[in-house]
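> sequence first, then the predicted structure, then my questions.
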Amino acid sequence: MTIPVSQLSDPAVRAFVTALNANDEVAFAAALTSGAGMSDDGSERDLGQWTDREVFSSHGHMDVESESDDGRDLVVRYRNDTWGEMLTRWHFTVDGGKIARFETGQA
């Protein structure tokens, strides 16, 4: 059973997931700090290039299976038009109510 996005515990993570699922690049950028960073499967990635390829141009979508660490660690069924669906883990670092960094990878 998935957790409705509106019920995610951390407001910054909730804004991130809401924007990603709506394919809303403006709201997504607003959910991030200036200079936010990320990694995918342990490798540092360029945030803009990665989100364009893995999220926006391929219609990424997160169905949250579980959360821990006050909502900053998620297990997600992530899908996009490129890779289909996979079980992934997401860890978020929040600063000032926005996402400063996220790390994702296969669960």
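Arrived safely, thanks for sending.
> only C-alpha atoms for contact and neighbour calcs from this point on.
OK.
> biggest strand in the protein by residues?
Identified as the longest strand of the chain according to DSSP state E is strand 84-95.
> so which residues make contact with it?
12-13, 33, 72-79, 99-107 (Cα atoms under 8 Å, 6 or more residues apart in numbering).
> do the same with stretch 28-40
Residues outside stretch 28-40 that contact it (Cα under 8 Å, 6+ apart) are 12, 15-16, 19-20, 44-47, 95, 98-105.
> related to what we said a few turns ago, please type out the ChimeraX selection for whichever of the contacts of strand 84-95 turn out to be buried.
Those of the contacts of strand 84-95 that count as buried under 16 or more other Cα atoms under 10 Å are selected in ChimeraX with:
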select :12,13,33,72,73,74,75,76,77,78,79,99,100,101,102,103,104,105
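> let's bring in a second one:
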Amino acid sequence: MTIPADQLSDPAVRAFVAAVNAGDQRAFYAALAPGATMSDDGSDRDLRQWAEREIFSANGHMDVESQQADGLALVARYRNDTWGEMRTAWRFVVEDGKVGRFETGQA
């Protein structure tokens, strides 16, 4: 069973997931705090380069299976045209209603 993006607990995470699933770059960057950072499988990455490669040019999509920590920790089936589908964990730090950092990796 998946949790629709509009039913995720945290508003910033909800906006992030909705933007990813819509392929909406403007909404994605609007969901992020200035200077937001991220890591993938434990390594910090350039957020804009990563998002272009893993989300926007590859049709990334998150099917959220569960949420914890008041919606700041998700487990999702993530798929894109490059890697196919994998079970992933996502952790978010929200600052002033925006995602200041996210960390993702295989679950």
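Done, it's in. Values in this document were obtained by computation on a predicted structure and should not be read as measured data.
> overlay the chains and give the TM-score.
TM-score of the superposed chains, computed with TM-score structural alignment, normalised by the length of the first structure, equals 0.99; 107 aligned residues with a Cα RMSD of 0.3 Å.
> if we can go back for a sec, the contacts of stretch 28-40 of the first structure in strands, which ones?
Residues of the contacts of stretch 28-40 of the first structure located in strands (DSSP E): 44-45, 95, 98-105.
> quick one: which of those residues is nearest residue 61 of the first structure?
Using Cα to Cα, residue 104 is the member of these that sits closest to residue 61 of the first structure, with 13.7 Å.
> next up, the contacts around that closest one.
So, once contact is read as Cα under 8 Å, 6+ apart, residue 104 of the first structure ends up touching 38-42, 88-91.
> go again using 10 Å as the cut-off
38-43, 73-76, 88-92 (Cα atoms under 10 Å, 6 or more residues apart in numbering).
> cool, residue 3 of the first structure as well?
If you count contacts by Cα under 10 Å, 6+ apart, residue 3 of the first structure has them with 63-67, 76.
> got the contact list for residue 83 of the second structure?
Remark: with contacts taken as Cα under 10 Å, 6+ apart, residue 83 of the second structure is in contact with 54, 58, 60.
> what's the distance between the last one and residue 69 of the second structure?
As defined by Cα to Cα, to the nearest Å, residue 60 of the second structure lies at a distance of 24 Å from residue 69 of the second structure.
> right, I'll call it a day here.
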